[in-house]
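J.: next come a sequence and a model predicted from it.
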Amino acid sequence: MTTAKRALKKYFGYDHFRPLQEEVIKSVLQGEDALVIMPTGGGKSICYQIPALIMEGVTVVVSPLIALMKDQVEGLHANGVDAAFLNSSQSAKQQADVMERITEGSIKLLYVSPEKLLSHEFYYLLLQLKVNLFAIDEAHCISVWGHDFRPEYAKMAYLKKQFPHVPVIALTATADNLTQKDIVNQLGLVNPKKFNSSFDRPNLSLNVAPGKDKFKTILGFLRQRPHQAGIIYCLSRKATEGLSEKLKNAGVNASYYHAGLSAEERARRQEDFINDEVPIICATIAFGMGIDKSNVRWVIHYNLPRNIESYYQEIGRAGRDGLKADTLLFYSFSDVIVHRKFIEESAQKEVSHAKLERIQQFCDAQICRRKILLNYFGEHLEENCNNCDVCKNPPRVFDGTIIAQKAFSAIVRLKEKVPAGILIDVIRGSSRQEILSKGYQKIKTYGVGKDIAHQDWQQYMLQLLNLGFISVAYDEGNALKLTAQGREVLFGERLVNLVHLASMKSDPEVKPILKTGKQEAREGLFEALRKLRLQISREENIPPYLVFSDASLQEMAQEEPTSEFEMKLISGVGVRKYQLYGDLFINEIVEFGQKKNQEAKKSGESFYQTYEYYKQGFSVEEIASIRKINPVTIYSHLASLYEKGADIDLTEYLNSSELEQIEDAYRSLNETGNVKDLYLFMKEEVEYYKIRLGISYLKVLSSS
């Protein structure tokens, strides 16, 4: 593992492995099969790339999409690793060249499609190579329960039969228990080690909004996130085209992507998005699995996803670099109807309907949304996340332990074999023929909950499900099962808080955080570094994030490294990256600092002169006349000085009515601080300079 850590620093610029990576790598180096469930952005690739770099021979990586292979190989090349891919996008000569390099032993990682892996030609090539590992990426595609079933994946069990001594590692971002079992069986893995990384992505904010005024909401969302890259997922091709057109008409640089476009056009649009030429893409779910873009800052679901697995996989494309990212899901019953129609035309109807119901429950829930997601994947979160719309606008709760115990006792007495509907009928003492014919009226908990309405029991059961006290066995007729946490409640070892049904509400208020001068300066440096990165990426014809990730740029903006030693301490700056770009970014940081110092000195001198005249009792008009400066500029000086703590009375220039009017507009526009927006919002009734003074007054008031 010492060698592994050296390789991690040398090639990828990281000092430490992320959670579970080290354990997975140890298992692979010991020759064991493994199943790795690790969320998008959790660092799955490192789990097989590091072993490939330090073991003798070649690692074969099976990847479902050409774009994904291309991104992975380009990323490895940027880090100084010799890797290649074989797929249908290459000419016969290109493939022959790759095969020659493989047989020479110069390639450490070879990416192939499942179709290529299953070809006779490739099988004979494998017999000539020293293969040290097979890595199956996006392994959920193997399973019929997975959301992107791929028939070729189901034939890969031959790997263990033909190469029994070569370890196989299967990796995916999302897989419930059914899918995990299926992956192991389909691949024929031998006593695989299972690694379930935490599904918690605390950097992602989770928000659900009603499906009304969607376009207006999106424009407001984008206005608060200028220059950020994001994906808007739509249910239909027509919706992607229509929304993209509306955004462009509103002055937003956006494009669309769906399977109806030609392969060449899809590739071009994807490249434009990856290379930051078009920051926003409106897409169907055909878009995303092949995107290895680390600086996607937000994901919007214009329509309801078909299940929680899809939702989690898609929001996982935001914030892969670990920085703050936002998600927004629009929820409407019309989307549910469309999904139900699709399900009726497909296989696996019962399971698909149940999973659609769970994503509905997620949207309707009034408890921490992160708890619901983690519980769905078998992970329990004790505390609320404080980074979802429900946590930020919490409903009232009460001690619901007795209610929970009644339900849990009935589940146990019914031997965990009935779905929620029957359970509620039993608890409420229903005399339906189905209940009586099975003798359910004889169990001790029959009728113990008749004082609670049926629809209220449904809501409480939903909360208990989302809290992780019960689970649903989809392959057993949706039977309810009691979890370990649920048993603790049943036996009086744990209390349960439930949400008062009357307190459930929607349309949460979002309050953005005010930025300090230091934060604004850091963001200015980040933007300068981002522009330099974009310039380099265009010159070298590679995606910007392959130069440096947003996370690396943020750390540079924070730490301001100005030497080789300091730059190599930045996460993501390995040996090769420093050789290529280190000096360029150090120079940019130094120049930015010099420029800011000059501006600050010049600005400070001007502000100081204004303040000296103000303290002497001169009016704004007199100061402007003396200094030969526009009075509006003098007001701006006073506003800035006030924010910095200067002893200035801004109410001298604003009456209480004007200040109240500015405050109402400021709050209505989510405290954006944009003078022009406020001016237009107030129908041009309050002068610009007064709005500027009012904003400064409110900022200081909020921070005090």
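T.: In hand now; what should we look at? Residues are numbered from 1 along each chain as shown.
J.: contacts and neighbour counts: CA atoms only from here.
T.: OK.
J.: what segments of the stretch 351-500 of the chain are strands?
T.: 397-399, 470-473, 479-482, 497-499 (DSSP state E, counting those that start in this stretch).
J.: run through who's touching the last one.
T.: The reference is to strand 497-499. Residues outside strand 497-499 that contact it (Cα atoms under 8 Å, 6 or more residues apart in numbering): 366-367, 395-401, 460, 463.
J.: if you set the cut-off to 7 Å instead, what comes out?
T.: 366, 395-401 (Cα atoms under 7 Å, 6 or more residues apart in numbering).
J.: scan this structure for its longest helix.
T.: Using DSSP state H, we find that the single longest helix of the chain is helix 583-615.
J.: who's in contact with residue 175?
T.: For residue 175, the contacting residues are 37, 140, by Cα under 7 Å, 6+ apart.
J.: that one should be in a helix, yeah?
T.: No: Residue 175: not assigned to a helix; according to DSSP: H, G, I helix; E, B strand; the rest coil it is coil.
J.: distance check, it against residue 25.
T.: Distance, residue 175 to residue 25, by Cα to Cα, to the nearest Å: 21 Å.
J.: over to residue 52?
T.: Separation of residue 52 from residue 25 (Cα to Cα) stands at 10 Å.
J.: the two: who's more crowded?
T.: Regarding residue 52 and residue 25, a neighbour count based on other Cα atoms under 10 Å identifies residue 52 as having more, with 26 against 21.
J.: how about the secondary structure of the nearest residue to the more buried one once chain neighbours are set aside?
T.: What sits nearest to residue 52 in space, not counting adjacent residues and going by Cα to Cα, 6 or more residues apart in numbering, is residue 59, at 5.5 Å. Under three-state DSSP, residue 59 falls in the strand class.
J.: next, the one to line up against it:
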Amino acid sequence: MAEKSEDRCERVARDVLGLEELRPGQLEAMAALADGRDTLAVMPTGAGKSAIYQVPALLLKGPTLVVSPLIALQRDQVEALRERDEEAVSLDATTSAGKRASSFESLRAGETEFLFCAPEQLARQDVVRELAAAKPSLLVVDEAHCVSAWGHDFRPDYLRLGAVAEALGHPVIAALTATAAPPVRAEIVEGLGMRDPLQVVRGFDRANIRLEVRRSDGDGVEQVAEAVGELDVPGLVYAGTRRRTGELAGRLVAGGVRAAAYHAGLRRAERDAVQEAFMAGEVDVVVATSAFGMGIDKPDVRFVVHAQVPGSLDSYYQEIGRAGRDGEPAAGVLFYREEDLGLQRFFTGALPDEQTLARVAEAVRDGGRADRKRLRERLDLTARRLTSLLNLLEKAGAVKLGTRTVTWSGQEPAEAARAARAVAERHRDIERTRLEMMRRYAEQRDCRRVFLLGYFGEQLAEPCGNCDTCRAGTAAERNGVEEGPFPMHARVEHTVWGPGEVIRRDQDRLTVLFRDGGYRELLLSAVLEEGLMRELRSDAPDRV
């Protein structure tokens, strides 16, 4: 009798990786990949996402391509694999031509199992051609939320990966991320061209992190400094602007705290020095913009303080998830004032103008099958800007994106520009509903964890007991999920907003995530009395 995939994965995990016991969700994801099924795994950092792809990689015939946005993290993973006698290489802009050639040669010869690279490398046609010749059996996309315009760390370079997968012959795809609400998961699947993927969603509940919201007065600098003084170090403070990171870091240093500022405006050497000092315990508090954190695995971070409200619960939960990875008590403190929402609304308000979209559309049409580099030079646009505009045009059905070329669909440029602008407006409106959910969380009197997990499509029936509302007693009134029509995860259709999914159900109201309308809170009585919504009878996608 043939050995089952689950048994093979357990054996390899034990014998090669030394894992005697697998964590919830790991085995299901491993076995699906080993069976050749595309898989999206949403698990917190530290939950063993690397093992999810490393085990099936050793069972599938052919090399494994791992796409990761962080060069430092790639090198760490290469080192860890080599320590286990697994051949692995990384490829980035600093890799010499000779090293590139030898890496691809060993990949084709079957001598190297793992090749790590950043998505920018896959914009190079020679790289894609060499990889296609090596016939990879597994394509791993780490930090997969970056592919989604819904995501809190959207990166246009990730938009090429669906075309790259096709150019490589569509190997099995493993998409991995620590945080992805339902719309982000849907866009990951679409953007990567995943086929009938298994979705393994686990571990949103970080019960050891105490959740707290404090009202902020004025600029909040003194309040944040006072809060940091009450908390155990090391910790992180997130601020909305570069200027504010400097102000807060300066105030903490003046108060005797070993603190440093970190933001994208600093020189690379300065950023690296701050990160290294924090990891080594020489700096106790890093005050940063959202530029800091991805790939940082420091288990003993005791707190994450947000000095200003972030733009979504996605980014908020990703950032507080950097606390307490050792399982010990930690704190996530959010300073909130309604005025700060205006800054975030400003960030989500920018829209591309139709004239620029039309210029791009005309250039693609005139080129027939246009080369990205020539388009960039002709239009005088940055690579990032051009990629974003082309993505909108693709979503509007005007172009088809390849790894290097763009193909015209036949629409009139002016019509394509209007349609693409409408796509951008819809995304903006949806982003603003996410900001509204952030406001709802901050002003919540019910259990904050119940609300937060509901946003990600997870159900916690009882108050958590480890947030400020639970401790204040205001969350005690909730008695689990109410029974009745439109239960949690029910597929629904609204007369205005179309299809959606119930992500939270209270006694008198529903929170529904609509595909085209974003997050909406509805009064249950109005829905029932006016017949605004009906429940659909359909099977949900696979979810473990």
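T.: Cool, got the structure. As the structure is a prediction and not an experimental result, all values here were calculated from the model.
J.: sorry, back to before: just name the closest of the contacts of strand 497-499 of structure 1 to residue 661 of structure 1, please.
T.: Distance to residue 661 of structure 1, by Cα to Cα, is smallest for residue 395 among the contacts of strand 497-499 of structure 1, at 30.5 Å.
J.: which residues does residue 130 of structure 1 contact?
T.: If you count contacts by Cα under 7 Å, 6+ apart, residue 130 of structure 1 has them with 57-58.
J.: residue 210 of structure 2 too?
T.: 330-332, 466-467.
J.: mind doing that once more with 6 Å?
T.: 331-332, 466-467 (Cα atoms under 6 Å, 6 or more residues apart in numbering).
J.: for it, give its distance to residue 64 of structure 2.
T.: 39 Å.
J.: who touches stretch 158-176 of structure 2?
T.: By Cα under 6 Å, 6+ apart, stretch 158-176 of structure 2 touches 36, 38-41, 132, 137-144, 147, 191-193, 402-403.
J.: quick one: distance of the longest helix of structure 1 to the chain centre.
T.: 37 Å (Cα atoms, centre = their mean, to the nearest Å).
J.: matching residues in structure 2 for that helix?
T.: Under TM-score structural alignment, helix 583-615 of structure 1 has no counterpart anywhere in structure 2.
J.: and the angle from the helix or strand following that helix to helix 583-615?
T.: The element immediately downstream of helix 583-615 of structure 1 (helix or strand, assigned by DSSP states H and E) is helix 620-627. Orientation check (axes from the mean of the first three to the mean of the last three Cα atoms, to 10 degrees): helix 620-627 of structure 1 against helix 583-615 gives 120 degrees.
J.: in helix 620-627 of structure 1, what's buried?
T.: By 16 or more other Cα atoms under 10 Å, the buried positions in helix 620-627 of structure 1 come out as 620, 623-624.
J.: before we move on, back to that, the strands of the stretch 351-500 of structure 1: which one's closest to residue 359 of structure 1?
T.: Nearest of the strands of the stretch 351-500 of structure 1 to residue 359 of structure 1, taken as Cα to Cα: strand 470-473 at 13.4 Å.
J.: matching residues in structure 1 for the helix or strand hosting residue 183 of structure 2?
T.: Using DSSP H and E, residue 183 of structure 2 falls within helix 182-192. Under TM-score structural alignment, helix 182-192 of structure 2 corresponds to residues 177-187 of structure 1.
J.: what's the average distance of the matching stretch to structure 2?
T.: Stretch 177-187 of structure 1, aligned to structure 2 and superposed, deviates on average by 1.9 Å (mean Cα distance after the TM-score superposition for structure 1).
J.: for that stretch, give me every contacting residue.
T.: Contacts of stretch 177-187 of structure 1 (Cα under 6 Å, 6+ apart): 143, 145, 157.
J.: and it, how far from the chain's centre?
T.: Mean-position distance between stretch 177-187 of structure 1 and its chain equals 25 Å (Cα atoms, centre = their mean).
J.: can you pull the buried residues of it?
T.: So stretch 177-187 of structure 1, judged by 16+ other Cα under 10 Å, has buried residues 179-180, 182-184, 186-187.
J.: and those, which is closest to residue 246 of structure 1?
T.: residue 179 (39.0 Å).
J.: against residue 483 of structure 1, how distant is that closest one?
T.: Here residue 179 of structure 1 is placed at a distance of 19 Å from residue 483 of structure 1 (Cα to Cα).
J.: and the equivalent of residue 45 of structure 2 over in structure 1, how far from residue 313 of structure 1?
T.: Using TM-score structural alignment as the criterion, residue 45 of structure 2 maps onto residue 40 of structure 1. Computed as Cα to Cα, the residue 40 of structure 1 to residue 313 of structure 1 distance reads 7 Å.
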